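Participant: Provided below are the primary sequence and the corresponding predicted coordinates.
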Amino acid sequence: MTPAKLADAVLAAAHALFSERGLDRAALPATTTVERPRNPEHGDYASTIALQLAKKIGLPPRELAAGLAEQLARTPGVKSVEIAGPGFLNVRLDPAAAGQLARVVVEAGREYGRSDVLAGQKVNLEFVSANPTGPVHLGHTRWAAVGDSLRRLLAAAGADVASEYYINDAGSQIDRFGRSVLAAAKGEPTPEDGYGGEYIADIARQVLAEHPAVLDLPGDEAEAVFRNEGYRLMLAEIKASLGRFAVDFDVWFSERGLHDSGAIEHALDTLRAQGHLYESEGALWLRTTDFGDDKDRVLIRGNGEKTYFAADAAYYINKRERGFEKCVYLLGADHHGYINRLRAIAACAGDDPDANIEILIGQLVNLVREGQPVRMSKRAGNVITLDELVDAVGTDAARYSLARSSTDSPLTLDIEVITRRSNDNPVFYVQYVGARTASVARNAAELGLTRGDAESFRPELLAHAKENELLKALGDYPAVVTAAAELRAPHRLAHYLEKDLAPAYHRFYDNCRILPMGDEEITDLHRARLWLNDATRTVIANGLELLGVSAPERM
């Protein structure tokens, strides 16, 4: 019995009791949940439904709990129900009902943990969006890991989610980039406002190789070639770096396209129709202070130039018009000021900022080796790049390490720790459990031990305390996936794999022998434990997949 099915049984017991006693069924919730008690001696699961309903229907909580306990105890698979404290229901399952979860997990395979909780939600998830003027650096990399994991989690919870990269390919930074590449091609110093680093020289060499006569062109024409070709090459490198990091975007959206397509003018018409535009000092303004911004924002300057904010407004409106109900922005640590202004854009467009837009801010990442900060990148000039991180620690270690901590806090990664093949390396610790389950399965096959079919499975044999503990951990997985998606918190999944599932499997493995020894006859207990072993393998693989991390069968 899964926690979800037990929760359904609790709600069914409540419906039965209310019908039997003529109580107001309108007070009943549409759904309920069960939780694992902190103390295993209190039972397998606990419900607070009696406490939640008692006041609504005018009954003492313990009296209501007694009636619910009597009803719930009739449910097949429920061994006992006890009332604790002011009205908690502590439920114990019989071993057969608990053990059936191993079969459920194995038979569901990759689908175990997936749900339709967020079905019907269409979400646009924008992250990374690094300017195409340099390589993806360590700060972007944290959002690459977290954002892609969140995309996978949202999809697993049933949402229709599109990951999107906003390419800042319009404006002065692209012009400065082009001048920097041109200067490198000529062997001249980097312009004062330009971009440095060896990558600029690399791009200049590639442009010259593809366009050997470009320096013979007039200055403006040559600069345009270096700007456009340099941009193309830089964007291709960004895509390749992210692809190597197992991050592939559904949409690559060009800022330049907003300007060229008339989307900005369309957005201005939309905002004007909502009554939030005004002119002052020759400029066109959006009255964002009406919706919590610290100052109104200029959309078109007095010289007729459109601002970045105008593009931001047009981009949000474009997302909404593409049918996305929720626009989620994952922004860097230096973007706190964007929260109110983006929310104000949504409000000025006639939307509900609490429902239609969400802004997440990620904190900085530091890289250390032997307790000392890792030197800045020679190639990028003043940052550590994504490629350099992957070269140093590998994709799995990098992704897991970046996603396993809450983005609310700065993160320091120790290269020695995350590359160490030992249990104090979190990603190794989790992957090793998956590899151990695969090893057990291989050894079982060599001994002629198979799970057998579902009909011959005897779940009641999984009665050892450590088996029960592991079954509970496996049962928690779907709720963990849902919570990680709803709370935008992939680190919750990593915490579950590290702190709950992996330790529970180790204790099971140490206390419950799966494989027969010597000439020992293969029994139904061995087969039942192999089901449990394989269920663990399934959940480890599923969880790591949602974090974009592999689950190797050998380590």
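Facilitator: Yes, it's here. Numbers count the residues shown, from 1 in each chain.
Participant: alpha carbons only for contacts and neighbour counts from here, please
Facilitator: Will do.
Participant: stretch 452-472 spans what distance, first to last residue?
Facilitator: 23 Å (CA to CA, to the nearest Å).
Participant: contact partners of that stretch?
Facilitator: 44, 94-103, 451, 501, 504-505, 507-508, 511-512, 524-525, 527-529, 532 (CA atoms under 8 Å, 6 or more residues apart in numbering).
Participant: what about the helices in the stretch 401-550 of the chain?
Facilitator: Applying DSSP state H, counting those that start in this stretch to the stretch 401-550 of the chain gives helices spanning 415-418, 426-447, 465-486, 490-495, 502-511, 524-546.
Participant: what subset of the contacts of stretch 452-472 is buried?
Facilitator: Buried residues within those, counting neighbours by 16 or more other CA atoms under 10 Å: 44, 94-103, 451, 501, 504-505, 508, 512, 524-525, 527-529, 532.
Participant: what residue lies at the spatial centre of this protein?
Facilitator: Leu150 (2.0 Å; CA atoms, centre = their mean).
Participant: looks like that residue contacts Ala485 (just checking).
Facilitator: Yes - Leu150 lies in contact with Ala485 (CA atoms under 8 Å); the separation is 6.5 Å.
Participant: follow-up on the earlier one: of all the helices of the stretch 401-550 of the chain, which one is nearest Pro373?
Facilitator: Comparing the helices of the stretch 401-550 of the chain against Pro373 with CA to CA, the closest turns out to be helix 415-418 (10.2 Å).
Participant: this is the other structure I want to compare:
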Amino acid sequence: MTPADLSRTVLHAVHRAVAENALRAPVPARVRVERTRPGGSGDYACAVALQLAGDAGLPALEVARILRERVAAEPGIGRVEITGPGFLSFTLDAPGDSDRAVLDAVREQGSAYGHGGALRDEVLQFHRAREVRAAVTADVVRRLGVSQGARVRISCEEAGEAGEAEWGLLGVTADAYGTPPVTSPAGPSAPLIPVRPVPAGATARELLERLGPDATRWGLLRPASHDRAPLGDELLVQGEANPLFLVRYAYARTRALTRGAAALGFTPAADAAPYERPARPLLDLLADHPRVLLAAARHRAPDRVARQLEAVAHAFFDFHDSCPPLPSGDEKPSAAHRSRLALAEAAGTVLAGGLSLLGISAPAHL
């Protein structure tokens, strides 16, 4: 991690603290970090807590504590200490430690990697039309909110869809029909958050008959909600020009690598050997995945998840082609192969988890 990376990490922690209402202060345009002076603690130090304390109306030590909680778990950060009147002192991981920490987290958390509790204090009430794109978008917005700890309800403007088979095939539901009341016997209700993407221009039945549920959902979710959704037969093309196929093929390839390694008698190990340069983009995307999911949940933007999966798939194939996880010919499995396999499996886990959030299947064979 470079000083610029550390500065961005601390600034991101400030953004999070303000967004989560833990701090009430203007977010600075940048955060300055400096090398620790001789005799000081850690590798770098930062005075951002002292900078924010006045506007936040809190002691600098309390601001530092709030920020430390949000920085300490970031990849590349080994230890965060509070020194003096409220300085943050950072000890960075040794090279490679942060990569192993990310891969360990993916392995331990599985398809829930990137889920968290940042929205655990929020109650979200989404309100949508009885239209297929609004229904699918609301369903994924619910999944994203729940993945970050929020309590979520969805209401639909019109009744009548619950018994229709196509809604079940698309996996969409509503908790209530009609406009919910502003107040209830228990007190004020959560404010309504409208889900109003550009309509699909086709019915759920028409799309399912032509595309099936997975391609329908991808076609509706991949564009930003303010853009028209292209829903042509290109969604069914079995080629890498089709992003849905690319993502699912990348996942299927990671499963094939695991099967191939088992047949050759070796298993993955993230710490078996250092990662080569072509692995860097994929490692960075996996490390960034929790941030992408939280941003997608906060902004009600399923398209961000779809774009993240596309980026992971492209980076996986670039890595795979440059650094094959399986030996070829008479080559024996090496420590490098074990490390590469661990990265490939982590990529597959992230792809499967992201597809699950979008309500799309991840077949092990294509």
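Facilitator: Happy to help now that I have it. Just so it is clear, the model here is predicted, and its values are computed rather than measured.
Participant: returning to that earlier point: now the helices of the stretch 401-550 of structure 1 in CSV, with distance to Leu17 of structure 1?
Facilitator: Output for those, formatted as CSV (distance: least, CA to CA, whole Å):
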stretch, distance to Leu17 of structure 1
helix 415-418, 54
helix 426-447, 44
helix 465-486, 27
helix 490-495, 36
helix 502-511, 37
helix 524-546, 36
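Participant: closest one to Ala144 of structure 1 among those helices?
Facilitator: Here helix 490-495 is closest among the helices of the stretch 401-550 of structure 1 (CA to CA), at 12.2 Å.
Participant: the closest one: average distance to aligned residues in structure 2?
Facilitator: By mean CA distance after the TM-score superposition for structure 1, the fitted helix 490-495 of structure 1 averages 0.9 Å away from its aligned residues in structure 2.
Participant: residue in structure 2 matching Asn542 of structure 1?
Facilitator: Alignment note (TM-score structural alignment): Asn542 of structure 1 maps to Gly353 of structure 2.
Participant: mind listing the strands for structure 2?
Facilitator: 33-35, 44-46, 77-83, 87-92, 123-128, 151-156, 176-177, 183-184, 187-188, 192-195 (DSSP state E).
Participant: what residue of structure 2 matches up with Arg341 of structure 1?
Facilitator: Aligned partner of Arg341 of structure 1 by TM-score structural alignment: none.
Participant: can you give me the neighbour number for Arg341 of structure 1?
Facilitator: Neighbour count of Arg341 of structure 1, defined by other CA atoms under 10 Å: 23.
Participant: how far away is it from Ala463 of structure 1?
Facilitator: Distance, Arg341 of structure 1 to Ala463 of structure 1, using CA to CA: 57 Å.
Participant: now do Ala30 of structure 1
Facilitator: Noted for Ala30 of structure 1: a distance of 33 Å to Ala463 of structure 1, by CA to CA.
Participant: so the two - more neighbours on which side?
Facilitator: Neighbour tally, Ala30 of structure 1 and Ala463, criterion other CA under 10 Å: the higher count belongs to Ala463, 15 against 7.
Participant: need the counterpart of the more buried one in structure 2.
Facilitator: Using TM-score structural alignment, Ala463 of structure 1 pairs with Tyr275 in structure 2.
Participant: and Arg399 of structure 1, by the same measure?
Facilitator: Match for Arg399 of structure 1 (TM-score structural alignment): Arg217.
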